[in-house]
Structure formats: C-alpha cells, structure tokens
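[1] Model the following, please.
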Amino acid sequence: MSTYCVTGGAGFIGSHLCERLLKLGHRVVCIDNFNGVYDYKIKIKNILNSTGLETTFQYSNKETDLLHLQQAVEGDSYKLVVADIRHADELAAAFGNERIDAVIHLAAMAGVRPSIEDPLLYEDVNVRGTLTVLEAMRKHGVRKWLCASSSSVYGNQAKVPFSEEDRVDRSISPYAATKKACEVLGHTYYHLHDIDTIMLRFFTVYGERQRPDLAIHKFVGMLDRGEPLTVYGDGSSRRDYTYVGDIVDGMIGALAFVEGHETVYEIVNIGTNRTISLLELVRSIEQAFGKEALLRWLPNQPGDVEQTYADISKANGLFGYDPQTDFAEGLHKFVTWYRGN
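    Below you'll find the predicted structure:
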C-alpha cells in the first residue's frame, strides 16, 4: 500500500482520483481548502461518494461541517486535511505527519474568464501555491509527483492536433499563463532537487461531479430550468471533451510510470484526439436530456481559444493511455448523475 497526497482532492477530478486510489488499496491524504468558488456542500458530497461513506450528513455551518467531515472519513485508508496550498505551515503539518510516496497536485483556481477578472488571485494560488507544494515536497523528501496543467497553454494554435512539442509561450489568458508557469517550476525542481515530474495537460474534462460552472453542467442546468443557453460566438469553436474516467486512467498510468522510472520530466497531453463543436455539444445535450434548448447568442469572450485538440500518442507510448469513453456515452452518464443529484 502506498500513500498518495492529492491536493484539490475534494473537487471534481480530485474526488474521482481519490476514489480510484482507495479502490486500488492505497492510502490517500486529501488536501483541500473548500474555497467559496462554489458551495462547499458539493465538495462534502464528493468526499462522501469517493470514500464510500454511506451517511446522512447533517449540515450546520461550514467550519463545523468540515470538522465533522474530517472525523467521519478519518481511517486507515483516508485522511482529509483542510488546508490552503499557499500556506507553508499548513502543508508542513500535513506532510510531517505522513510518509507520502507521491503527490498528485490538482488544486488550483480554474477557469479562463474568471482569471481575466482577477489575475493576481490566479497567480497567487496557481503559481505561489504550486511552489509552496514543491517546497513541502523538497523538505519532506517526496520525490515523485504529477501536476495538472491544461490544454489552455496552447493558446490559438493553427496546427492541430496539439503536440507536446508545440510552442506554448503565447498564452491568451492569465489562467493559461499560470499553468505554463507551473510546468516551468516543475522542471526547475526536477533539475535542482531530483523531483521526478509528469505535467498532465488535461483537455476539457467532463462527467459525474463536474463543477457547476463548467459548460456541460451549466447547459444541462439551464435546459432543466427552461432557461436560454448562452452560446458565445457562432457555435463553431471546438473542444476535445475528455470523460473523467479516462482522465483518471491517464493519471493512474502516469503515476505508475513516474514511480517506476528515475530522472523523469515529461509533459503529456491527456485528451481523446477527437473534437466536438459548441453547437454539436448543444444538440447532443438536447438529445441526452430529451428537451429542446432556447439559445441566446453572444459575441466571443476574451481568452477563449478557438479549439482544443490533443495528440495523445505520447501518453499512449509512455504508459498505454487509451481513452475508451465516447462522448455520447460519457454525456449519458453525466445526465444520469445530474438527475440523481
């Protein structure tokens, strides 16, 4: 049994990863600060689902609820640490009490458009926070990690599909710039402190427990409530939508690779190598939900890229990454989950 620290482990992707690690027989130390980007109760439910704890949670107030949650899930296989990755003392307490074999760093401020509104917050959390995690690893002798990067680092590339060898120093949003900065920091600590690193460039992740601010969840909610769907641009922008189960498969494969090799620094795309237009997405949601949408057309938004499209041959070659979930199947799973929640 290995012990893995998952930062952002109460979130959408993080909770799915924790669930898989637990099923594989490992111990998980989940670090999350339950910030106010969306209702903290969503993350509590994520944790209850990922740990398999069947309980009726009685909500009171945030501070009390998080304390009760920590007590409820504490066990030989799982520990919840409520901490902010920017605070070295909070990370030191978490790392100092555990013998951690590897870190999977998912905690971040996410989203292109909000990063334009508050770039300093994004720099503080995503760059300084990542550096604080790396320092905690260095001080406590943790030499293996995965770090979540993003397809947004590619900007508006004309060449498709996007390859890890492509130039990525022309970001068009602060969020993308912070993710590129994390990749550079990862290489710095690999070079100076022998911390083996895989930077995972995720491509538009969707599925059960998706954050409520992301397109598919937001569109399904609007459709359910009979509200017009806000569509930016002419509907031709394209995304490489990747089902969360395939993302977790990729992380597990990358984790095995980085643990099984020395002197590793790799940047790897985790996508599907298929794209869907925004208008195709809307029609697919209509079909999956069984309801026709009203559309509200607005101009393109600053920072939004025209398309994302992953070349996944490197991930396949390094650790056998081979996404299995087609978009219709993944969307059906999400809609089923949405209706049940």
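[2] can we go C-alpha only for contacts and neighbour counts from here?
    Noted.
[3] residues near E280, how many?
    15 (other C-alpha atoms under 10 Å).
[4] Quick one: list the elements packing against the host helix or strand of it.
    Using DSSP states H and E, E280 maps to helix 278-289. Using 3 or more C-alpha pairs under 8 Å, 6 or more residues apart in numbering; DSSP states H and E, the elements in contact with helix 278-289 are helix 215-225, helix 327-340.
[5] gap between the last one and the chain center?
    Here the centre of mass of C-alpha atoms in helix 327-340, compared against the chain's by C-alpha atoms, centre = their mean, to the nearest Å, lies 18 Å away.
[6] and the helices and strands packed on helix 278-289, which is most packed in?
    Across the helices and strands packed on helix 278-289, the average number of neighbours (mean count of other C-alpha atoms under 10 Å) peaks for helix 215-225, which reaches a mean of 18.
[7] Give me the contact list for that one.
    206, 210-212, 228-229, 282, 285, 289, 291-293, 335 (C-alpha atoms under 8 Å, 6 or more residues apart in numbering).
[8] Just the buried subset of the residues you listed, written out for ChimeraX, thanks.
    A single ChimeraX command selects the buried members of the contacts of helix 215-225 (16 or more other C-alpha atoms under 10 Å):
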select :206,210,211,212,229,282,285,289,293,335
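[9] One more, please, to line up against the first structure:
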Amino acid sequence: MRVLVTGSAGFIGFHMCLRLLADGHEVAGLDGFTPYYDPQLKRRRDEILRRNPRFSSHRLQLEDMDGLKRLYGAGFDAVYHFAAQAGVRYSLENPRAYLDANLAGTFNLLEAMRAAPPRHALMASTSSVYGANAKIPFHETDRADHPLTLYAATKKANEEMAHSYAHLFAIPVTMLRFFTVYGPWGRPDMALFKFVDAMTQGRPIDVYNHGNMKRDFTYVGDLVEAMARLLPCVPAAPGARDGAPPPFDSLSPVAPWRVVNIGAERPIGLLDFIAAVEAATGLKAERNMLDMQQGDVPLTYASTKLLQELTGYRPATSVEEGVKAFVEWRRAYAEGAA
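    I've put the predicted structure just below:
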C-alpha cells in the first residue's frame, strides 16, 4: 500500500514508519521539524527512515495547504495522522500553537482526504480527552465532554471534525486514543526522558502530586503493533455493516468512524515507575516532591476490550522491560551509537 504518515519524524510517527516499511509498504513521511524540542532528534529519526528506498521524506507543515495538496495529489491507500502540537504543559504557555497545528492542520488534511479518500485514515487522539471523567476504566463509549486543557480540547475537536468528514464524504476514520506512550526515541519533554537525564546528571527529579498518581503506561512497540493490526479494521458505513456491532463498540451510527483506546490496561503508580527507572539505570533518584500540576489528572486507565475484539491483541510489555529498553537507547544515543 501507499501510506502517508504525518509527523513521521516524531516519536510515534517514526516507529510507525519503521513498522510500515518492514511490512512492505511504500511510505511518504511528512514532518515540519518544528523546534518544540531538539530538532536534531527529529533529523536523526528521519535519517534512519531515509535509508529505506520505499520511504520519501517531505519537510512540510500541515498549515501549508498548497504544499499539502501537492504532496497528497491523487491520494494514498492509507493515512496515519500523528502531526500535532504535543504536550499538555506547553498548551498553558503557547495555546496558539495548538490552534494552528491541531485544528487548522487537521482541517487541511481532512480537506485533502475529502478530494481523494483513502481506504482508511487512522488519526491520533489522546487519553486526555477523558478529562474529568471519574468512571474507570475509560471506555470509548463514555462521554468525553470535559477536557481539562486546551491540548485535550483540540484533540477532542479533531475527533468531531473527523466524524463530520467521515459522514459527509465517506472517509473511513479510526481515532486512536493513546495512553502515556513511552519507549526508545521518546520525546525529551516526557517524564521518562526527563527522569533518566536528571538522574544520570545528578539532578533531582520533579514528582508531582507527591507521587500519588497512576498512569496507564503504554510501550511504543505495543502501540505500533496495535496500530498495524487496526489498519485492515476499516469501519464500515451504516448500510454496509454485517450485523449490529457489540454494545461496547464506538462505531458511529451514521458514519464509517470509530474511536479505539490503545493502552496497557494496567495503571502503574508514579513511584513504581520511578523505581523501574532506578532499577534500569542503577541510580537512586533524588525526589523533589511537588503539588499536582494545573490540568493534570490523578489516574488514567484504558479499557482495551474494543482493541482486543477488533485485533485479538492486547499490549503486554511490562514497565520494567519498556523502561530498560529506553535507558539502553538513551545511553546509545548519547554516545552517538543510535
């Protein structure tokens, strides 16, 4: 298949491109190489992808509608959309970036797909859309109407925008709600990267809400496996469905659209996560205990029943394994060996 991957030089996009290429697909990668974090990390990921002759790299931001139309051309068999302004904290500092990248950029991509719909568009969302939900675990059929940050609000808006285009223009869309993804080649603004760098440099780590938090940490390899298995799971239009979907399916009643959680379904305490980092590095963390950050939540917890129903797959990498893999990559990258 010919596949477009937006955000191909980002953490998740990079890993998805590697998997698609390994599966024999032809991949066009789009990335703006924005300086939200060190662009050198993005360039290094891109260099690795460009070693494969079936990968083409395109430096482009989705806000550039004319450039996007030229790249999209007559269309692709599939689209994975990861390009976005990431980061919950940064949305408090620079909210405009989220409007430009997450709203305008996604709108432009939807317009391009409207002209030439792919067989399947898989678009990144986030567990942050569940916001103030108190019912756990989080199910795709739960209402998600109370986002706590602008980042979460833009991602929920992306889901609704994609639903309208799926309904109006018959674009099959699966929205992917990610739960705290971590692993090799991760982002420097994420907790694991910060913890490892601070500990190896002899600096204290910031521990919010005094460690009284749990996250459904999801290893990037498990995430990619789930997304690869979802590629052939194309949501059907209402008139083309074979029987009624199960009650826990988020399939739209009017459009070829659904939302799927991708998480480990195993919330891990923050202090237990830090203990895994200590075990992997062989270092003891000096902890700077702080109050809860604005817009944060004490718990994330994915129900993966729908993912398992669709793909037969459930993420299984333990935090100990995943953190060890990240630490080994971080050391190799710092030494120029990755």
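[10] Quick check: TM-score for this pair?
    Here the superposed chains carry a TM-score of 0.90, computed using TM-score structural alignment, normalised by the length of the second structure; 317 aligned residues with a C-alpha RMSD of 1.5 Å.
[11] can you list the helices and strands packed on helix 278-289 of the first structure in CSV and add distance to A110 of the first structure?
    What follows is these, written out as CSV (distance: least, C-alpha to C-alpha, whole Å):
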stretch, distance to A110 of the first structure
helix 215-225, 13
helix 327-340, 20
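[12] quick one on the thing from earlier: between which two of the contacts of helix 215-225 of the first structure is the distance greatest?
    R211 and E292 (22.9 Å; C-alpha to C-alpha).
[13] In the second structure, which residue range corresponds to the helix holding E280 of the first structure?
    Mapped onto the second structure using TM-score structural alignment, helix 278-289 of the first structure covers residues 270-281.
[14] tell me the average deviation of that stretch from the first structure after fitting.
    Mean deviation of stretch 270-281 of the second structure from its aligned counterpart in the first structure after superposition (mean C-alpha distance after the TM-score superposition for the first structure): 1.1 Å.
[15] From the rest of the structure, what touches that stretch?
    Contacts to stretch 270-281 of the second structure, defined as C-alpha under 8 Å, 6+ apart, come from residues 192, 195-196, 200, 211-215, 284-285, 319-320, 323-324, 327.
[16] For burial, what's the neighbour tally of A92 of the first structure?
    A92 of the first structure sits with 17 neighbouring residues when counted by other C-alpha under 10 Å.
[17] Please read the previous query as pertaining to V305 of the first structure.
    For V305 of the first structure, the count of nearby residues is 22 (other C-alpha under 10 Å).
[18] next one: K139 of the first structure
    K139 of the first structure has 11 nearby residues by other C-alpha under 10 Å.
[19] Next, the contact list for it, please.
    Taking C-alpha under 8 Å, 6+ apart as the test, K139 of the first structure contacts no residue whatsoever.
[20] What lines up with it in the second structure?
    Aligned partner of K139 of the first structure by TM-score structural alignment: A115.
[21] quick one on the thing from earlier: so how far does the next helix or strand after the helix holding E280 of the first structure sit from its counterpart in the second structure?
    As assigned by DSSP H and E, the chain's next helix or strand after helix 278-289 of the first structure is strand 295-298. Compared with the second structure after the fit, strand 295-298 of the first structure shows a mean deviation of 1.3 Å (mean C-alpha distance after the TM-score superposition for the first structure).
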